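> Need coordinates for the following:
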Amino acid sequence: MEEKLVEVGRRAQQKEELSELTINTEFEKQSLFFRFFKRIVDIFGSLLGLILLSPVFLIVAWLIYKEDPNGPVIFSQKRVGKQGRLFTMYKFRSMCTDAEEQFHDLLELNEIEGAMFKIKNDPRVTKIGKKIRKTSIDELPQLLNVLKGDMSLVGPRPPLQREVAEYSKRDLKRLSVKPGCTGLWQVRGRNDVHFDDMVDFDLEYIHNQSLYNDFKIIFQTVKVMLFSKGAY
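I've put the predicted structure just below:
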């Protein structure tokens, strides 16, 4: 009973801290010009990506279906967005259909410190999943999230609810802006980076937002995807 009260109290405090982000977020202090053009870049960038990469979408969808006809091609999952709002994020399915059920059995194998779970040789990942993860092709459906306005092309990665439940007040600052498809974390090491370092990168991005930095990160992301460094 006491543990439940502590948990309820912690969640209430976290909710209060999230509400403060609405007022104190660095993003809201940015000029109207920046916010307007960032959204324009997101819309045209996601549309262009969806059009140009449509052949890749079709090929990957067919390969996933061929390997496992009984599972969905697109994997959808609830993620935490700006100021703690939940949204449905899309990815190409890279794991077996019962991956979530196996999660608790693999917790002790976690190779990332902090509020995140990653293991290099995750047994839940399918054969085609390993290939599309290497180049982050599994993340491409998130262009739909960008078009919808749930995400931006550049920003912190959207966390899971169970991860946010472990966030400190400092970690919660990641949620002061829209989550992104890519960011400083991806171009500075991807899965080789520890959680605390990822938070540092995200806060650095939030405090130095600009269209120039966004374009720079996007171009660096393309380079990282081509060489598949730090992906698993």
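> drop to CA atoms for contacts and neighbour counts, all remaining ones
Noted.
> need the contact list for the residue nearest the centre of the chain.
Nearest residue to the geometric centre of the chain (CA atoms, centre = their mean): Arg157, 3.0 Å. Arg157 is in contact with Pro179, Gly180, Cys181, Thr182, Gly183, counting by CA atoms under 8 Å, 6 or more residues apart in numbering.
> Can you lay out those residues as JSON lines showing distance to Phe195?
Shown next, in JSON lines, are the contacts of Arg157 (distance: CA to CA, whole Å):
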{"residue": "Pro179", "distance to Phe195": "16"}
{"residue": "Gly180", "distance to Phe195": "17"}
{"residue": "Cys181", "distance to Phe195": "17"}
{"residue": "Thr182", "distance to Phe195": "16"}
{"residue": "Gly183", "distance to Phe195": "14"}
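> longest helix of this structure?
Using DSSP state H to define each element, the chain has its longest helix at helix 2-24.
> Just the buried residues of that one, please?
Buried positions in helix 2-24, judged by neighbour count with 16 or more other CA atoms under 10 Å: Gln14, Glu17, Leu18, Leu21, Thr22.
> Of the contacts of Arg157, which belong to strands?
Among those, the residues falling in strands (DSSP state E) are Gly180, Cys181, Thr182.
> so how far is Phe44 from the residue lying closest to the last one once chain neighbours are set aside?
Same thing as Thr182. Of all residues not flanking Thr182 in the chain, Val154 sits nearest, at 5.0 Å (CA to CA, 6 or more residues apart in numbering). The gap separating Val154 from Phe44 is 14 Å, by CA to CA, to the nearest Å.
> Second chain to compare with the first, below:
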Amino acid sequence: MYKFRTMVKEAEFLKKRLKNEMDGPMFKMRNDPRITKSGRILRKYSLDELPQLINVFKGQMSLVGPRPLADEEMTGDDNWRKIRLSVKPGMTGLWQIMGRESGKFSDWVNYDVAYVQKRSPLLDLKILFFTVFTVFSKVGT
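The predicted model follows:
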């Protein structure tokens, strides 16, 4: 997955010293000190995600779908893992527009499953519309 680098090179090493603000295997921190100054700007407007359009054009991702996760983040319920892997990962999804501020991994799981079960072109259009709104209103940043 292509992305602009927004963190310092030793980010994984430094992560061990930081407190995760999200329950579960995903690491999220509101004011993560590993993010560079330019990285904050890129992330503020989700510009760090733009290179993923290359993945979309290559057919590796779609515009809408469950966000790609690292293997170590795909823990827990085997059923959830099978459901989310049954579709291509997306640049945006239900969690990005509805659950971004919850801090609960279980919410992320529920939004992924709901998207896969209810997906349709109309739902994708709604998610794309609300993603633009979410980015410009800076929700969850």
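> out of Val154 and Phe44 of structure 1, which sits in the busier spot?
Taking other CA atoms under 10 Å, Val154 of structure 1 and Phe44 do not tie; Val154 has more neighbours (25 against 13).
> Now do the same for that one: its match in structure 2.
Under the alignment (TM-score structural alignment), Val154 of structure 1 pairs with Val64 in structure 2.
> Count the residues that sit near the alignment partner in structure 1 of Leu94 of structure 2.
Per TM-score structural alignment, the equivalent position to Leu94 of structure 2 in structure 1 is Leu184. When neighbours are counted by other CA under 10 Å, Leu184 of structure 1 registers 27.
> The residue nearest to Leu184 of structure 1 when sequence neighbours are not counted: neighbouring residues, count only.
Excluding the flanking residues, the one nearest Leu184 of structure 1 by CA to CA, 6+ apart is Phe201, at 5.7 Å. Phe201 of structure 1 has 19 neighbours, counted by other CA under 10 Å.
> Next one: Phe201 of structure 1 relative to Val164 of structure 1, how far apart?
17 Å.
> Equivalent analysis for Asn213 of structure 1, please.
Relative to Val164 of structure 1, Asn213 of structure 1 is positioned 26 Å away (criterion: CA to CA).
> who's more crowded, those two?
Val164 (20 against 15).
> Distance-wise, check that one relative to Met116 of structure 1.
Val164 of structure 1 is 9 Å from Met116 of structure 1, where distance means CA to CA.
> can you name the residues of structure 1 that the helix or strand hosting Arg43 of structure 2 overlays?
Arg43 of structure 2 belongs to helix 37-44 when assigned by DSSP states H and E. Taken onto structure 1 by TM-score structural alignment, helix 37-44 of structure 2 occupies residues 127-134 there.
> The matching stretch vs structure 2, average distance?
With mean CA distance after the TM-score superposition for structure 1, stretch 127-134 of structure 1 departs from structure 2 by a mean of 1.3 Å once superposed.
> hmm, back to that, so for the helix holding Arg43 of structure 2, what gets flagged as buried?
Going by 16+ other CA under 10 Å, helix 37-44 of structure 2 has these buried residues: Gly39, Arg40, Leu42, Arg43, Lys44.
> and those as TSV, adding distance to Leu18 of structure 2?
As requested, the buried residues of helix 37-44 of structure 2 are exported to TSV (distance: CA to CA, whole Å):
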residue	distance to Leu18 of structure 2
Gly39	18
Arg40	18
Leu42	22
Arg43	19
Lys44	21
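> what's the counterpart of Trp108 of structure 2 in structure 1?
Using TM-score structural alignment, the partner of Trp108 of structure 2 in structure 1 is Met198.
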